[in-house]
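In: Pasting a predicted model and its sequence here:
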Amino acid sequence: MLELLFTNANLSSALPAIPRLLTALSEWFSCLLMVLVLPKRFPRLQTCLLLAGALVIQSILRCCYFGGYTLFSFLGLMVLNLLFMLAVIYACCKLPLFSLLAAWMLAFLVAEFTASLTWQVCAVFFSAPSMAQPRVMCLLLLLFALVGLPIYYLGRHFSEEILYTDRKTLFLMCTVTPLAFLISNLYVVFRQDIWVNNNRTDVFFAVSWLRLLADLCGIIVLFSLLNISKLRRLETDMIITNKIMDAQYRQYLSFRSTSTYISQQCHDLKHQIAALRTSCSSEERENYLSEMEEVINSYPLYANTGNPVLDTLITQKQFYCKEHQIQFSYSVDSRLLSWIEPRELCILFGNLIDNALESVLQISDPERRQILLEVKSQRQLLSIRMDNCCDHPVEFQGGLPRTTKEDRQQHGYGMKSISRVISRYDGSLDCSLENGWFVTTVLLPLPDQP
């Protein structure tokens, strides 16, 4: 880009200037790659129309200026193009500020690298390349595809890291991006006689390789920063998830001992009340005992699925369901759960039930606050199915629902805990929205019978 500002006849003959249209296409192409891998703001048709309009405007911005470049006009046009790239990504993608800036800087370096590489290859194969030549255009399309495929793959792999870009990662990206750009265009500062004794071929390869390596290294460093951010986030997730798992299991153990004691006391009190009724006929005493019995009977019956861990969990959740007018039904074949460790059984069912409770609480009509749990065998698989009414939109990412809480980095650990347990047993997890019901299905291979 900077070679347009500094004119040098010998250098221009050694390295043909990149056509403005090719630069515009490279910038648009890099924005397209970011849009493909990041969450969209609009439906597909509207996004395509936005991108088509952006391509036209981008080409006009690059090609409309036919006069000589001054320092200020060059900087102004360059800033205008960069801001337009930012506007395109913002218009097409639904991103927080840090993620938007990270995607923008990555797109900028990809555009620089794409324009440099494609035109350098064309200059090697053709003595006087022109975008009006069909052979040149075919080669350019092939090179765009070769550059786009790995960038698209890496973008999909690190899309979540772009979404969760933190302040530290963004600061480093803001340092690397302009540095890579300046190094890639460093040659314009020097005069022609500095470059390898005015040898045309040597100048061409020295300049072109400097640009390519600087842009490529910049892209590699940006993806490396995203990878470091990913490893750091996974480590944090694992620590938090383990703490949540331990807390859930301790809660289960505490409630199990408490609920057993309460159940025994309630059972004894029923017999005591019956004895008092027979020994005293006072109307006041009768009313008092009736009230006591009503309070005791309001205590939910202890669930009896046959599995003590699941019995304790369901009994605990029944208190919450009764308080919030939630209908919780279950059909469980407990014999199928005996081979799963109690701690992991607690984590798996505890999070499944908690997610369902959280979802139905968003329903205003108490009649529709329904949860159904079914545990059965399906061929050689253990099938765990949790259905709950759902009247709000659900966003999916990677086949799993995204948390509805505003701070997504600090939430969503329930599904992560479920996934970790399922992966240990080589199972599968599927979530879907079917006719107003959110369905979560867990399939685990059953162990061979002895």
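Out: Good, I have the coordinates. Numbers count the residues shown, from 1 in each chain.

In: going forward, measure contacts and count neighbours with C-alpha atoms only.
Out: OK.

In: quick one, helices of the stretch 151-300 of the chain?
Out: 159-163, 167-184, 200-279, 283-297 (DSSP state H, counting those that start in this stretch).

In: most packed of those helices?
Out: The highest mean neighbour count among the helices of the stretch 151-300 of the chain, using mean count of other C-alpha atoms under 10 Å, belongs to helix 159-163: a mean of 22.

In: can you list contacts of that helix?
Out: Around helix 159-163, the neighbours that count as contacts under C-alpha atoms under 8 Å, 6 or more residues apart in numbering are 37, 38, 95, 96, 99, 102, 103, 226, 227, 229, 230.

In: That one: how far from the chain's middle?
Out: 6 Å (C-alpha atoms, centre = their mean, to the nearest Å).

In: Stretch 389-404 too?
Out: Between the mean C-alpha location of stretch 389-404 and the chain-wide mean there is a distance of 12 Å, by C-alpha atoms, centre = their mean.

In: Where does residue 442 sit: helix, strand or coil?
Out: The three-state label given to residue 442 by DSSP: H, G, I helix; E, B strand; the rest coil is strand.

In: who's in contact with it?
Out: Residue 442 sits in contact with 382, 383, 384, 385, 422, 427, 428, 429, 430, where contact means C-alpha under 8 Å, 6+ apart.

In: And residue 221, by the same measure?
Out: When contacts are counted by C-alpha under 8 Å, 6+ apart, residue 221 is found next to residue 176.

In: do you know how far it is from residue 157?
Out: With distances defined as C-alpha to C-alpha, to the nearest Å, the gap from residue 221 to residue 157 amounts to 15 Å.

In: try residue 149
Out: Note on residue 149: its distance to residue 157, by C-alpha to C-alpha, is 12 Å.

In: Please apply the same query to residue 136.
Out: To residue 157, residue 136 is 32 Å away according to C-alpha to C-alpha.

In: Neighbour count: those two, which is higher?
Out: Here residue 136 and residue 157 are set side by side on neighbour count (other C-alpha atoms under 10 Å), and the busier one is residue 136, at 20 against 13.

In: Am I right that the more buried one falls within a helix?
Out: Yes. Assignment of residue 136 by three-state DSSP places it within a helix.

In: isn't it right next to residue 128, touching?
Out: No. With contacts defined as C-alpha atoms under 8 Å, residue 136 does not count as touching residue 128, sitting 10.1 Å away.

In: what distance separates the start and the end of stretch 273-292?
Out: Taking C-alpha to C-alpha, the span from the opening residue of stretch 273-292 to its closing residue is 8 Å.

In: One more to weigh against that first structure:
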Amino acid sequence: MLILDFLLRWQIEIGMLGAACLFVPWNRRRPHFLFRAVLGVGLLFAVAYLESALMKDGWRSALPTYVISLLLDTALLVLLIWRSFDCSPVHAMFSATCAYAVQHMTSKLAYMDVMSLLHRGPIQKWYPLLLLLLANVLVCVPIFLGFTRRFFKEGQLMFDRRKTVIYSGLFLFVAVYLSSLLEQNLDTSALTYLTSYLALNAFCVLFAVAVLSMEFSNCSMKRLESENLILEQMLENDRQQYELAKQEMEKINIRYHDLKQQYSRAPDEERAELEQEMEAIRLRYYTGNKALDIVLTQKSGLCEQAGIQLVCSVDGSCLSGMTHYHIYSMLGNAIDNAMECLAKVEDKEKKVINLSICRRADMAVICVENYTPVPPVVRDGALVTTKQDAASHGYGTKSIKSIAELYGGTADYFVEEEIFYLLITIPCAGTVARTDRAAC
């Protein structure tokens, strides 16, 4: 019974601490984390106990008791998170605001059921605790699986605008204050008391959901902005690599033509050596698109080194409306992904990449096919990387999709009979104007 009394007496503090576990950056714990956490939790309960003792002794304040409790609990929770984890004070406030919203939501849901049961007759003392536990499971598990886990990056829950964090905390505080004020003034003897109580607490739950939604939409914007910055950097790196590859290819072409001139004047005994050198450096593809020639020549060499056969059937003129480094980036990422997949395959007959580019009506259709030993995981319409450092990988397919969409096209992937298909469709030059927005 002592444990039951303790849990019920400190349910707000325990609930806030438990909910905070959903929103703190666990992979960024400060040194001596356990000592910091125990000290912070102890301080939280000590202040709450002192406050409760003062209230019993008749201590009065201009603010209601529940307002003081809320302010102290929230401030101490922010301090606990900030000093225990390597995060900013604003991040700590974000975590504390979300934690209190979850605690407020679960508490109201549980006590709505408690009041409904009390309206029918007496209940066991452990019923409220059981309902609190059930409400926490029903609320916290979906929040973690559906939202929190998706926004973690490098161990830190990302958020964007500080104003949104501050406003969310203020809105939640005002809502809790007003709802508590209204609840205290409800007439318990009225026939409509239960209906009024349930309606008021349902409003509190909806407001807590609104606060969490605002916070998570803030995280969503930040995640998208972060991804866009990474994709922009990737595309800029690809542009620089394309310029270097183009310069290198021009040097090779000059050398190739010099060798041809030497070959025409060389005696028979030297021609065999010149032929061998020309074969090694010549441009292997002539597709009608310079960028496509360069990327295929580069990737075919890498495929040959990896024991992978690159089979191409391409019409480069279909891509004449695309910027050269976009072609280099898009096809380079597509072939790199296929090579990475085939690197795990032992059967040499299956280590084949088929690339086809053709015109169908007014669309350029690009298809990359390769064997896949394990079907890829798709989440929210995007491929999920299998690498351990998922936060730093998986942007190749996003970059391909972004470039295709830049030109009014699409990029889709599917698997049939252990064959992975990347299908890109882009309007041919002259059929649609390219948008002016950035590629990524």
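Out: Happy to help now that I have it. All figures in this text were calculated on a predicted structure; none of them were measured in a lab.

In: Please state their TM-score.
Out: Remark: TM-score between the superposed chains equals 0.60 [TM-score structural alignment, normalised by the length of structure 2]; 339 aligned residues with a C-alpha RMSD of 5.1 Å.

In: Out of the helices of the stretch 151-300 of structure 1, flag the one nearest residue 30 of structure 1.
Out: Distances from residue 30 of structure 1 to each of the helices of the stretch 151-300 of structure 1 were compared using C-alpha to C-alpha; the shortest belongs to helix 200-279, at 12.0 Å.

In: one step back: please identify which of the helices of the stretch 151-300 of structure 1 is closest to residue 344 of structure 1.
Out: Comparison of those against residue 344 of structure 1 by C-alpha to C-alpha identifies helix 200-279 as nearest, at 8.5 Å.

In: and the closest one with helix 167-184, angle?
Out: Orientation check (axes from the mean of the first three to the mean of the last three C-alpha atoms, to 10 degrees): helix 200-279 of structure 1 against helix 167-184 gives 170 degrees.

In: what ranges do the strands span in structure 2?
Out: When secondary structure is read from DSSP state E, structure 2 shows strands at 152-153, 156-157, 309-314, 352-360, 363-371, 377-379, 382-384, 410-416, 419-427.

In: Throw those into JSON lines and include distance to residue 17 of structure 2, thanks.
Out: Conversion of the strands of structure 2 to JSON lines gives the following (distance: least, C-alpha to C-alpha, whole Å):
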{"stretch": "strand 152-153", "distance to residue 17 of structure 2": "19"}
{"stretch": "strand 156-157", "distance to residue 17 of structure 2": "17"}
{"stretch": "strand 309-314", "distance to residue 17 of structure 2": "56"}
{"stretch": "strand 352-360", "distance to residue 17 of structure 2": "53"}
{"stretch": "strand 363-371", "distance to residue 17 of structure 2": "49"}
{"stretch": "strand 377-379", "distance to residue 17 of structure 2": "31"}
{"stretch": "strand 382-384", "distance to residue 17 of structure 2": "32"}
{"stretch": "strand 410-416", "distance to residue 17 of structure 2": "43"}
{"stretch": "strand 419-427", "distance to residue 17 of structure 2": "46"}
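
In: closest to residue 199 of structure 2 out of those?
Out: Nearest of the strands of structure 2 to residue 199 of structure 2, taken as C-alpha to C-alpha: strand 156-157 at 33.4 Å.

In: circling back: and the contacts of residue 442 of structure 1, which is closest to residue 394 of structure 1?
Out: residue 430 (14.0 Å).

In: That closest one maps to what in structure 2?
Out: Under the alignment (TM-score structural alignment), residue 430 of structure 1 maps onto residue 412 of structure 2.

In: Over to residue 235 of structure 1?
Out: Using TM-score structural alignment as the criterion, the counterpart of residue 235 of structure 1 in structure 2 is residue 225.

In: so what's residue 432 of structure 2 up against?
Out: Residue 432 of structure 2 sits next to 407, 408 when contact means C-alpha under 8 Å, 6+ apart.

In: Distance check, the most centrally placed residue in structure 1 against residue 172 of structure 1.
Out: When structure 1 is reduced to its mean C-alpha position, the closest residue under C-alpha atoms, centre = their mean turns out to be residue 160, at 3.9 Å. Distance, residue 160 of structure 1 to residue 172 of structure 1, using C-alpha to C-alpha: 18 Å.

In: got it, and residue 67 of structure 1?
Out: Computed with C-alpha to C-alpha, the distance linking residue 67 of structure 1 and residue 172 of structure 1 is 37 Å.

In: can you check residue 434 of structure 1 too?
Out: Applying C-alpha to C-alpha, the value for residue 434 of structure 1 to residue 172 of structure 1 is 44 Å.

In: Confirm for me that residue 391 of structure 1 is in contact with residue 363.
Out: Yes. In this structure residue 391 of structure 1 lies within contact range of residue 363 using C-alpha under 8 Å: 6.7 Å.

In: Find the nearest non-adjacent residue to the match of residue 430 of structure 1, please.
Out: Counting by C-alpha to C-alpha, 6 or more residues apart in numbering, the nearest residue to residue 412 of structure 2 once its immediate chain neighbours are dropped is residue 423, at 5.3 Å.

In: count of residues packed around the one you found?
Out: As a burial measure, the neighbour count of residue 423 of structure 2 was computed by other C-alpha under 10 Å and equals 16.

In: Show the contacting residues for it.
Out: Per C-alpha under 8 Å, 6+ apart, neighbours of residue 423 of structure 2: 365, 366, 367, 368, 411, 412, 413.

In: Residue 353 of structure 1 too?
Out: When contacts are taken as C-alpha under 8 Å, 6+ apart, residue 353 of structure 1 is in contact with 317, 386.

In: Could you measure from it over to residue 292 of structure 1?
Out: Relative to residue 292 of structure 1, residue 353 of structure 1 is positioned 31 Å away (criterion: C-alpha to C-alpha).

In: Which residue is the nearest non-sequential neighbour of residue 21 of structure 1?
Out: Setting aside the residues directly before and after it, residue 21 of structure 1 is nearest to residue 59 in space (C-alpha to C-alpha, 6+ apart), at 5.9 Å.

In: In three-state terms, label that neighbour for me.
Out: Reducing the assignment to helix, strand or coil with three-state DSSP, the entry for residue 59 of structure 1 is helix.

In: from memory residue 92 of structure 1 sits against residue 44, does it?
Out: No. Applying C-alpha under 8 Å as the test, residue 92 of structure 1 and residue 44 come out as separate, 9.8 Å apart.
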